[in-house]
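Participant: okay, here's the prediction I keep looking at, along with the sequence it came from:
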Amino acid sequence: MNVGLTKKEQGGHGEPMLPSLQARLACRAGMATTTAGIANGFVQGNLAILPEKLAASFHRFCQLNPKPCPIIGMSEVGDPRIPALGIDLDIRTDVPRYRVWRDGEVVEEPTDIMAHWRDDLVAFVIGCSFSFEEALLADDLQIRHIDCNVRVPMYRTNIACAPSGPFAGPMVVSMRPFRPADAIRAVQITSRFPAVHGAPVHLGHPHSIGIEDIAKPDYGDPVPVGDDEIPVFWACGVTPQAVIAAARLPFAMTHAPGLMLVTDLQNKQLAVL
């Protein structure tokens, strides 16, 4: 990934640039593709940006629903930077594509939100399952959406989140198909990563969690599920988007599903041994 960087941008004094910073700079330069498999080893995050008057209620919502909404970073009011996640990180430009919400509807999907940023906004970065995919791949488990070069399929479920203020609605899940023996191994591996959704919330039988058609995800892209495979569902950080829609909030911004913020945190820092 080369975006025509200067020597200074490449790390100054000749130091190699972190792949995570390289990914963010590529986003600033216009990259608008899925970030699955990009900057392997570095934590990716979902994004929710809300007015300060709603921030406390949303923070409480995340605390009540840690599986779909594990917070890994939060900005100060009006500050587009979160130094704990990356020194050179700008929430307004460093996501491949954003969603601007008004009255619960997506009205725009820009590649930066400079024109929409306000002094009263608070940004929340929520753990993403892309982070545990590195560990799955290291154990030779194939990940279908990466193999197919598409966005991970995501679905609204009938699993209700615990409400907080205006925030209430269904849990969203992401799906990866595995053969049963590999599904068991995937449970074991992802259980070590509670900060990025942890173990699955459901295996098999999509109808029992309100998914009518596995071939028609609500977000992302469909992937084939083999006859010898079962769908495995993890809580997903797109849940806030379902909740924003349900609450019909006057204004909010998020990432576009599957197009994440790449941070300088390392996945191994989040693993529980």
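Facilitator: Received, thanks. Numbers count the residues shown, from 1 in each chain.
Participant: CA atoms for contacts and neighbours, from now on please.
Facilitator: Noted.
Participant: ok, residues contacting the helix ranked longest in the chain?
Facilitator: In the chain, assigned by DSSP state H, the helix with the most residues is helix 52-64. Contact with helix 52-64 is made by 68-71, 77, 120-122, 162-167, as judged by Cα atoms under 8 Å, 6 or more residues apart in numbering.
Participant: the structure to be compared is supplied as follows:
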Amino acid sequence: MSTDNAISPMQVRAKIRSGEWQHNTSGVASGFVQGNIVILPKTWADGFLQFCQKNPKPCPIVGMSDQPGDFLLSSVGDDVDIRTDVPSYKVFRDGNFVDEVTDISSLWQDDLVTFVLGCSFSFEEALIADGLEVRNITEGVNVPMYRTNIACKSAGPFSGNTVVSMRPMTPKDAIRAIQICTRFPSVHGAPLHFGNPESIGIKDINNPEFGDAVTIKEGEVPVFWACGVTPQVALEQAKPPLCITHSPGCMLVTDMRNSHLAVL
């Protein structure tokens, strides 16, 4: 299946549920919010909620399950089944990555709580609409993501450093991107940094820890946004007995519109 930005969120989820779509969701379902996913037992969910509230740029909550054990997320769309509607999931036990799967029905428990966090794919649409190039979409790859030395605020057992996504731009376009993304605090908001990667702890810009490398052209600088993969770093530190997240770049495509997240 080729990337199609005109396809509806429900059609995307149907293809994911059937197993037809098992790769990243960048650029699909134009106009609709995509979400990072964190699923935790109820006894760990309150602490994670507090961590998100203290770190709204990397962890902006746009939806949650109504009750522990709910796998249908009516707050973010019609017939959204969190067990099947993400292209790829990562499974962690005691903070250690143990598996990557396309269906978590067999892992589901009655005490699990789902968090849907805002994703940078939403503001990419606004950047493109303003005439800015988004290199990962141009090159048809997943956005590059990096671990940094930017510390998050701790909450109980949850702590760690921020993960960032990167898009190369000219300095002029980077300033325009800051102006645009400031309007979207629910999907990471304005960039955290642009320019020298080493000043935020990134040693090799051509070797991202998550996603794919993209071309940085002469005259361009790397522009870094807080990223929804950050919770995976915090979960590695906290070591809950079970945690399920999306695989980087493989998002839940919701029925919420990006335009509803903009702050005018």
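Facilitator: Yes, it's here. From a predicted model like this one, the values you see are computed outputs, not experimental measurements.
Participant: TM-score for the pair, please.
Facilitator: Taking TM-score structural alignment, normalised by the length of structure 2 as the basis, the two superposed chains have a TM-score of 0.96; 259 aligned residues with a Cα RMSD of 1.3 Å.
Participant: hang on, the earlier thing: contact partners of whichever helix or strand comes after the longest helix of structure 1?
Facilitator: Using DSSP states H and E, the next helix or strand after helix 52-64 of structure 1 towards the C-terminus is strand 71-74. Contacts of strand 71-74 of structure 1 with the rest of the structure, by Cα under 8 Å, 6+ apart, involve Gly45, Cys62, Ile82, Ala84, Leu85, Val122, Ala123, Phe124, Val125, Ile126, Gly127, Ala195.
Participant: after strand 71-74 of structure 1, which helix or strand is next?
Facilitator: strand 98-102.
Participant: so that following strand matches what in structure 2?
Facilitator: Alignment note (TM-score structural alignment): strand 98-102 of structure 1 is matched to residues 89-93 of structure 2.
Participant: any idea how far the matching stretch is from the chain center?
Facilitator: 15 Å (Cα atoms, centre = their mean, to the nearest Å).
Participant: mean deviation, that stretch versus structure 1?
Facilitator: Between stretch 89-93 of structure 2 and the aligned residues of structure 1, the post-superposition mean distance stands at 0.6 Å (mean Cα distance after the TM-score superposition for structure 1).
Participant: so what touches that stretch?
Facilitator: 97-104, 239-247, 250.
Participant: which among these end up buried?
Facilitator: Listed as buried from the contacts of stretch 89-93 of structure 2 are 100, 102-104, 239-240, 242-247, 250; burial here means 16 or more other Cα atoms under 10 Å.
Participant: can you give me the strands in structure 1?
Facilitator: 42-51, 71-74, 98-102, 105-108, 121-127, 154-160, 170-178, 202-203, 230-235, 252-255, 261-266 (DSSP state E).
Participant: for those strands, which one sits closest to Gly30 of structure 1?
Facilitator: strand 98-102 (12.2 Å; Cα to Cα).
Participant: next, the angle strand 42-51 makes with that closest one.
Facilitator: 20 degrees (axes from the mean of the first three to the mean of the last three Cα atoms, to 10 degrees).
Participant: pull out the buried residues from strand 98-102 of structure 1.
Facilitator: Tyr98, Arg99, Val100, Trp101, Arg102.
Participant: and for stretch 164-173 of structure 1?
Facilitator: So stretch 164-173 of structure 1, judged by 16+ other Cα under 10 Å, has buried residues Ser164, Pro166, Phe167, Ala168, Gly169, Pro170, Met171, Val172, Val173.
Participant: find me the equivalent region of that stretch in structure 2.
Facilitator: Against structure 2, stretch 164-173 of structure 1 falls on residues 155-164 (TM-score structural alignment).
Participant: need the counterpart of Gln22 of structure 2 in structure 1.
Facilitator: So, by TM-score structural alignment, Gln22 of structure 2 is matched to Ala32.
Participant: nearest spatial neighbour of its match, chain-adjacent residues omitted?
Facilitator: Pro96 (4.2 Å; Cα to Cα, 6 or more residues apart in numbering).
Participant: same deal with Ala199 of structure 1?
Facilitator: Ser191 (4.4 Å).
Participant: structure 2: which residue goes with the one you found?
Facilitator: Per TM-score structural alignment, Ser191 of structure 1 is aligned with Thr182.
Participant: now stretch 111-121 of structure 1, how far from the centre of its chain.
Facilitator: With Cα atoms, centre = their mean as the basis, the mean position of stretch 111-121 of structure 1 lies at 19 Å from the chain mean.
Participant: how long is it from one end to the other?
Facilitator: Length of stretch 111-121 of structure 1, first residue to last, Cα to Cα, to the nearest Å: 18 Å.
Participant: and what of stretch 246-254 of structure 2?
Facilitator: End to end - Cα to Cα - stretch 246-254 of structure 2 spans 14 Å.
Participant: residues in structure 1 aligned with that stretch?
Facilitator: Using TM-score structural alignment, stretch 246-254 of structure 2 pairs with 255-263 in structure 1.
Participant: and the contacts of strand 71-74 of structure 1, which are buried?
Facilitator: In these, the ones that pass as buried (16+ other Cα under 10 Å) are Gly45, Cys62, Ile82, Leu85, Val122, Ala123, Phe124, Val125, Ile126, Gly127, Ala195.
Participant: tell me the contacts of the last one?
Facilitator: To tie it back to what came earlier, the one meant is Ala195 of structure 1. Counting by Cα under 8 Å, 6+ apart, Ala195 of structure 1 has contacts Pro70, Ile71, Ile72, Gly127, Leu270.
Participant: and the helices in the stretch 151-273 of structure 1, which stretches?
Facilitator: 180-190, 239-247, 267-270 (DSSP state H, counting those that start in this stretch).
Participant: average offset of the longest one relative to structure 2?
Facilitator: Compared with structure 2 after fitting, helix 180-190 of structure 1 has a mean deviation of 0.7 Å; criterion: mean Cα distance after the TM-score superposition for structure 1.
Participant: flag every buried residue along that helix.
Facilitator: Pro180, Asp182, Ala183, Ala186, Val187, Ile189, Thr190.
Participant: ditto for stretch 134-143 of structure 2
Facilitator: Val134, Arg135, Asn136, Ile137, Val141, Asn142, Val143.
Participant: got those as JSON lines, with distance to Thr230 of structure 2 columns?
Facilitator: As requested, these are exported to JSON lines (distance: Cα to Cα, whole Å):
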{"residue": "Val134", "distance to Thr230 of structure 2": "21"}
{"residue": "Arg135", "distance to Thr230 of structure 2": "22"}
{"residue": "Asn136", "distance to Thr230 of structure 2": "20"}
{"residue": "Ile137", "distance to Thr230 of structure 2": "22"}
{"residue": "Val141", "distance to Thr230 of structure 2": "20"}
{"residue": "Asn142", "distance to Thr230 of structure 2": "16"}
{"residue": "Val143", "distance to Thr230 of structure 2": "14"}
